[in-house]
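Asks: next input, structure requested:
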Amino acid sequence: MELDVPTLLMMLVLTPVLIALAMVTVAWGERHEGLQFWAAGLGINALAYVFFGLRNDISPPISILLGNGLTSLALSYLLAAVLRFQRRALHWPMLLLPPLLLSFALLGLLDNFPLRVVVANLVLAGQTAAILQALYVRRSSTAGRGVALVMAGTALQLLVLLLRAGSGITGALLPQSFLQPGLLQNLTFLSTFAASLITSLGFVFMTKERADEANRRLAALDELTGVANRRSIIAALDRDVGRAIRTRESMAVMMVDIDHFKAVNDTHGHLAGDQVLRCVVDVIQHRIRAQDIVGRYGGEEFLVVLTDTSAQGAQQLAEQLRAAVEATHCTYTGASISVTVSVGVFGGRLEPGDSWDQLIHAADLALYRAKQGGRNRVELAQSLGRVTREGVTSSSPETYPPPLA
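Replies: Below you'll find the model as predicted:
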């Protein structure tokens, strides 16, 4: 099947331009995630095909030098877009070196068509491989499937460039064949068109997936301390309670409250209080396991969920945390601020019908006793407060804490 070369060239010019305009519109005024560089690369590549298409209407050397030079420059901008997305440093002299070297090399090879084809396609293949390598080494840190699309489109383009370089070596590509229909030219144009669509859509998906991931993190994390917020820590506790009931494994929770935190704010200021919160969180995070989770339950109170942990194990850990916080000096603008914590602990095996709020209530009762006992201490909950057959909880009514002043 013979395809109309002018039509293919028109597609290779108009499609990238339209995609680039859409990208610029989307990225206008937003955080620079590389979309602007990608759009610039598409626009430059479209301009390159304009010069390729004018091969019979302008001076051939101009068409050759500008067409290949701009194609190489476009790849440099696409690599810059990937590096910017990955928040890596951009070294523009290195990025702009391939287009300059290619232009000078082709200037000396204008009369040697086979070698010119080999050199041009190998340089372009090297730049394409650099894009693929940059994506591959950071693929695990890029959320979503957009990166897979970009890698697939880039690999397709790399394969065609290597095929064209091989055709220059074997003599399968003739000087007059660029604007004439043929298997290799059709393959080149169609693969370039497909690669442009696939990689561009993939890059847009990459930026969207990153934004979605950032929104999910903002919705799940406490902005000040970086740990789980109240909603997500309760969701994690609810999930772990269900699993503990199914597996008949022990689990524990700790309610950790900073003692006299209001006095810290009144004496040192609220920014110092924020630093104290972060300091205490850091102490907790360095002493719990990877499978455990800490979240800010409210104010200066933190909830720690410990999977597969007995009451005794949780109590020992709570005592270690209490001692560690007491020994830690939080610094703010040169001032050293010492704080202590009170900890309420519940641990044990759960039964069908137990719920996350019962665990929090039991740990809260223990925390209240720790506060009443003088603070800077750990108290273990005596029971979960399950409902008996008579409809009365196993916790005594007098153990329910009144509001703390």
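Asks: make it CA atoms for all contacts and neighbour counts henceforth
Replies: Will do.
Asks: now the strands for the stretch 101-250 of the chain?
Replies: Shown for the stretch 101-250 of the chain, the strands assigned by DSSP state E, counting those that start in this stretch span residues 250-258.
Asks: and the helices in it, which stretches?
Replies: Assigned by DSSP state H, counting those that start in this stretch, the stretch 101-250 of the chain shows helices spanning 113-137, 146-170, 183-220, 230-247.
Asks: ok, and the closest non-adjacent residue to Leu190?
Replies: Nearest non-adjacent residue to Leu190, counting by C-alpha to C-alpha, 6 or more residues apart in numbering: Leu8, 7.6 Å away.
Asks: distance of that neighbour relative to Gln133?
Replies: Distance, Leu8 to Gln133, by C-alpha to C-alpha, to the nearest Å: 29 Å.
Asks: before we move on, back to that, adding distance to Glu2, write the helices of the stretch 101-250 of the chain out as TSV.
Replies: Output for those, formatted as TSV (distance: least, C-alpha to C-alpha, whole Å):
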stretch	distance to Glu2
helix 113-137	23
helix 146-170	19
helix 183-220	8
helix 230-247	59
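Asks: out of those, which is closest to Gly34?
Replies: helix 183-220 (8.5 Å; C-alpha to C-alpha).
Asks: buried residues, that closest one. List them.
Replies: Going by neighbour count (16 or more other C-alpha atoms under 10 Å), the buried part of helix 183-220 is 184-186, 188-207, 209-210, 220.
Asks: can you check stretch 286-297 too?
Replies: Neighbour-count burial for stretch 286-297 [16+ other C-alpha under 10 Å]: 288, 292-297.
Asks: from the chain's centroid, how far away is it?
Replies: Put simply, stretch 286-297 sits 21 Å off its chain's centre (C-alpha atoms, centre = their mean, to the nearest Å).
Asks: start to end distance for that stretch?
Replies: 19 Å.
Asks: again with stretch 298-313
Replies: Using C-alpha to C-alpha, the two ends of stretch 298-313 sit 25 Å apart.
Asks: what sits up against that stretch?
Replies: With C-alpha atoms under 8 Å, 6 or more residues apart in numbering as the test, stretch 298-313 has contacts from 230, 233, 237, 240, 244, 249-258, 261, 277, 291-297, 314, 345-349, 380.
Asks: please generate a structure for the following sequence too, so the two can be compared:
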Amino acid sequence: MDILHLDIKSMMLMCVFIGVLITGGLAALLRDRYVCPGMHHWVSGFCILTMGVFFAVGRAFYPLWVSLLFGNLFSFLGANLLWLGLLKYNQRIKTRHYGVIGISVLTVVVLLFMLKMGITEIKRAELVSVVFNLQGILCAREAFRDRAKYESGRLMFGLTCILVIIGSCLRFLTYRYDESYSLLTTNISNLLLIFNAIIVFLGLSFSIMLITSQWLQQKLAVFAAYDSLTGIYNRHGLNEQTTALFDPRKKRMFSHFCVAMIDIDYFKKTNDDHGHHVGDLVLKEVAAKLRENIRHNDILARYGGEEFIVVLPAMSQQDTLNWAERVCKEIAQQPIYVNGLMISVTISVGLAEILSTAKYSLDDAIKKADTALYQAKESGRNRVCCFS
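Replies: Here you go, the predicted structure:
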């Protein structure tokens, strides 16, 4: 086969060059403050992996023990960092996970001992293959763990790891047919090694760039739909979530629903007396209490300032009135403690019921609820009024 006449050393140096370019490209992403968790581990991992390949091919120029020590140590550590980066991304990393680095160091010590005892290179290569396969399994498992449907980057990462494991297993089998195996000789085993190295550098780097892009897109979607202070939906999120309710093709899902417009009483006085920082904490507490009192299919949003909107599908006006009065009473009876201050808070609520047979929009429903809210405030606050 002509391919067997290719120079393995040249191909390994090509892998080093690819690794340098990829490491530099990923490192450039670190200049952007909007990088996903785990990126620092991944960049370091690619850098150290590249150094591992460099020291592996360098055995042609310096003592074998130097190549074995640094080539394998850096390669193992690079794989460790890729796995740790996935743990960091999934927010599951613990101090104990760094113990895998100790296992890698121990493996290199065993390899040096095998070299000193005169154990053949093929036996050492088998041990290296086993360790890399275990690391590949860890990476693939973490890449697939709790993966959301949109996370195709993690899917690609896991599939790349599986492909590398398959290549490593095939390489392990080829050892049986080459008793005079050597890392720098041209044979099927080393061609599979080059294949695996290229897959790791190209496949995983593309996966990481895709992971970063999808993470940023998800963050932007969250920023667009959620209020940064209270953690509930903002106006944009409210519109997105209520689209089905106001879609003529889908409105048969609910025969009716209610909209509650909620306003914190005398909130301006709270800001004036205690400062906007305390006012923000009051907003967060009220939002949290409202969240505790809604059903899983209800929609809660901050409409602006101290105003909140709750959309309650399939709930009659009487049931909504009972719910709103209970929430008003609960908030009024539970003062909010902020920085040693006890702040009594009350809310006013306006309700509007909408039937599916009517022609309506979200704005129409909110206008009716707002009219009822104005009536509640005019009637003395800390009460609920229904639009009639």
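Asks: nearest to Leu359 of structure 1, of the buried residues of stretch 286-297 of structure 1?
Replies: Closest to Leu359 of structure 1, out of all of the buried residues of stretch 286-297 of structure 1 and judged by C-alpha to C-alpha, is Tyr297, at 13.5 Å.
Asks: so the closest one is in which element?
Replies: strand 293-298 (DSSP states H and E).
Asks: start and end residues in structure 2 for the helix or strand just after that strand, please.
Replies: On the C-terminal side of strand 293-298 of structure 1, the closest following helix or strand by DSSP H and E is strand 301-307. Under TM-score structural alignment, the match for strand 301-307 of structure 1 in structure 2 covers residues 307-313.
Asks: Asp263 of structure 2 reaches Ser348, doesn't it?
Replies: Yes - in this structure, Asp263 of structure 2 is within contact of Ser348 by C-alpha atoms under 8 Å, at 5.4 Å.
Asks: intersection of neighbour lists for these two?
Replies: Contacts common to Asp263 of structure 2 and Ser348, judged by C-alpha under 8 Å, 6+ apart, are Leu373.
Asks: show me how far the strand holding Tyr297 of structure 1 is from its chain's centre.
Replies: 23 Å.
Asks: tilt between it and strand 250-258?
Replies: In terms of direction (axes from the mean of the first three to the mean of the last three C-alpha atoms, to 10 degrees), strand 293-298 of structure 1 departs from strand 250-258 by 40 degrees.
Asks: mean shift between strand 293-298 of structure 1 and structure 2?
Replies: Average distance, strand 293-298 of structure 1 versus aligned residues of structure 2 after superposition (mean C-alpha distance after the TM-score superposition for structure 1): 1.0 Å.
Asks: counterpart of stretch 328-338 of structure 1 in structure 2, which residues?
Replies: Under TM-score structural alignment, the match for stretch 328-338 of structure 1 is residues 334-344.
Asks: got the buried residues for that stretch?
Replies: Ile336.
Asks: contacts for that stretch next, please.
Replies: Against stretch 334-344 of structure 2 from outside (C-alpha under 8 Å, 6+ apart): 278, 281-282, 285, 332, 345.
Asks: who wins on neighbours among the residues you listed?
Replies: Counting neighbours by other C-alpha atoms under 10 Å, Val282 leads those with 25 neighbours.
Asks: structure 1: which residue goes with that one?
Replies: So Val282 of structure 2 corresponds to Val276, using TM-score structural alignment.
Asks: ok, for its match, nearest residue in space, not its chain neighbours?
Replies: Cys330 (6.0 Å).
Asks: can you check Ala366 of structure 1 too?
Replies: Gly344 (4.4 Å).
Asks: now do the contacts for the closest residue in space to Gly348 of structure 1 that isn't next to it in sequence.
Replies: Sequence neighbours aside, Ser250 is the residue nearest to Gly348 of structure 1 in space, at 4.9 Å (criterion: C-alpha to C-alpha, 6+ apart). Ser250 of structure 1 is in contact with 244, 307-310, 347-350, counting by C-alpha under 8 Å, 6+ apart.
Asks: over to Ser63 of structure 1?
Replies: 51-52, 54-55.
Asks: which of the residues you listed fall within helices?
Replies: Those of those mapping onto helices are 51-52, per DSSP state H.
Asks: run the contacts of Ser63 of structure 1 past structure 2 and keep the common ones.
Replies: Among the contacts of Ser63 of structure 1, the ones still in contact in structure 2 (both residues aligned by TM-score structural alignment, their matches' C-alpha atoms under 8 Å) are 51-52, 54-55.
Asks: out of those residues, flag the one nearest to Leu66 of structure 1.
Replies: Phe51 (6.7 Å).
Asks: what does that closest one correspond to in structure 2?
Replies: Checking TM-score structural alignment: Phe51 of structure 1 goes with Phe55.
Asks: that match - how many residues pack around it?
Replies: Phe55 of structure 2 has 25 nearby residues by other C-alpha under 10 Å.
Asks: quick one, what contacts the closest residue to it other than its chain neighbours?
Replies: Sequence neighbours aside, Gly71 is the residue nearest to Phe55 of structure 2 in space, at 4.6 Å (criterion: C-alpha to C-alpha, 6+ apart). Counting by C-alpha under 8 Å, 6+ apart, Gly71 of structure 2 makes contact with 51-56.
Asks: what does Gly71 of structure 2 correspond to in structure 1?
Replies: By TM-score structural alignment, Gly71 of structure 2 lines up with Gly67.
Asks: where's its match, which helix or strand?
Replies: Using DSSP H and E, Gly67 of structure 1 falls in helix 60-85.
Asks: buried residues in that helix, which are they?
Replies: For helix 60-85 of structure 1, by 16+ other C-alpha under 10 Å, it's 63-85.
Asks: could you check the angle it makes with helix 183-220?
Replies: 20 degrees.
Asks: give me the mean distance between helix 60-85 of structure 1 and structure 2.
Replies: Mean for helix 60-85 of structure 1 is 2.1 Å (mean C-alpha distance after the TM-score superposition for structure 1).
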